[in-house]
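Visitor: Need a 3D model of the following:
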Amino acid sequence: MAYDEVLAERVRELLEEGDVVLAKKMFGGLVFTVQGNTAVGVVGDELLVRVAPDDTPQALAQPGARPFEVRGRISKGWVIVAGEVLDDHVLDDWLQLGRKAAAELPPK
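Guide: Model prediction:
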């Protein structure tokens, strides 16, 4: 599955404002790591976001958000956000949430 290159570039630009970010292909898309931990990714035209356990209920209540499923199983700590809700402000909020969750993990 190809990923939305425009969305990926938007993500890269916003993340690079504050951190050293690496991008690598994974999950059939492109993921972005902060301090070696995956924070967010672009899968198709959607955003994959790492979410801390305490933030998960609030994250899933946001417009366009749903649990990330792999082979019919929900992956805890991850949320998928529909691309059509990702205006610049909303995208930045999701990136901050992903960055926060990744920062809570030990650096790799």
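Visitor: going forward, measure contacts and count neighbours with C-alpha atoms only.
Guide: OK.
Visitor: tell me what the lengthiest helix in the chain is packed against?
Guide: The helix that spans the most residues within the chain, counting by DSSP state H, is helix 88-103. Contacts defined by 3 or more Cα pairs under 8 Å, 6 or more residues apart in numbering; DSSP states H and E place helix 88-103 against helix 5-15, strand 29-34, strand 37-43, strand 46-50.
Visitor: Please identify the longest strand in this structure, counting by residues.
Guide: strand 73-81 (DSSP state E).
Visitor: Any chance you could list what contacts that one?
Guide: 46-53, 56, 59-60, 64-69 (Cα atoms under 8 Å, 6 or more residues apart in numbering).
Visitor: Quick one: buried ones out of those?
Guide: Buried by 16 or more other Cα atoms under 10 Å: 46-52, 56, 59-60, 64-68, out of the contacts of strand 73-81.
Visitor: which two in those residues are spaced the farthest apart?
Guide: Between any two of those, the greatest separation by Cα to Cα is 19.2 Å, found for 46 and 52.
Visitor: and for comparison, fold this next one:
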Amino acid sequence: MSYSEALVERVRSHLHHHDSYQEKKMFGGLAIMLNGNMCCGVVGEELMARVGPERYEACLKVPYVRQMDFTGKPLRGMVYIAAAGVDSEKQLAAWVELSETFALSLDPK
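Guide: Prediction:
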């Protein structure tokens, strides 16, 4: 599966300053890693966000958000956000910051 290079560039602009920033092809798209932990990524035209189990249910109530079910069953703590949900820089920044905060709360790998 391909992924939106334009969306990847927008995500990079928010996270590239981290010394531990890495990109890995995963889930049919591109995942952004911080300290060895997945933070967020892009699959097709959608943002993939690792929001954590505590914020998962609340995030699913936000427009344009759906559960990440890459394996056929939901991956609790991870969501997809449709392109319309990250159309503005303010929307994208909020999701990236939420993912960044969760990823950095984990022990480095």
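Visitor: Which stretch among the helices and strands packed on helix 88-103 of structure 1 approaches residue 102 of structure 1 most closely?
Guide: It is, among those and with distance given as Cα to Cα, strand 37-43, at 5.2 Å.
Visitor: so how far does that closest one sit from its counterpart in structure 2?
Guide: When structure 2 is overlaid, strand 37-43 of structure 1 sits 0.4 Å from its aligned residues on average, using mean Cα distance after the TM-score superposition for structure 1.
Visitor: how distant is that strand from the center of its chain?
Guide: A distance of 4 Å separates the centroid of the chain from that of strand 37-43 of structure 1, by Cα atoms, centre = their mean, to the nearest Å.
Visitor: before we move on, what about stretch 49-68 of structure 1?
Guide: Put simply, stretch 49-68 of structure 1 sits 10 Å off its chain's centre (Cα atoms, centre = their mean).
Visitor: now what about that stretch, what contacts it?
Guide: With contacts defined as Cα under 8 Å, 6+ apart, stretch 49-68 of structure 1 is touched by 38-41, 48, 74-85, 94-95, 97-102.
Visitor: now the end-to-end length of it.
Guide: End-to-end distance for stretch 49-68 of structure 1: 9 Å, by Cα to Cα, to the nearest Å.
Visitor: Check the burial of residue 57 of structure 1 by counting its neighbours.
Guide: 11 (other Cα atoms under 10 Å).
Visitor: Confirm that it lies within a helix, as I assumed.
Guide: Yes - under DSSP: H, G, I helix; E, B strand; the rest coil, residue 57 of structure 1 falls within a helix.
Visitor: Can you redo the helices and strands packed on helix 88-103 of structure 1 as CSV, where the extra columns are distance to residue 89 of structure 1?
Guide: Conversion of these to CSV gives the following (distance: least, Cα to Cα, whole Å):
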stretch, distance to residue 89 of structure 1
helix 5-15, 11
strand 29-34, 19
strand 37-43, 16
strand 46-50, 14
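Visitor: So which of these is nearest residue 21 of structure 1?
Guide: Proximity to residue 21 of structure 1 (Cα to Cα) singles out strand 29-34 among these, at 5.3 Å.
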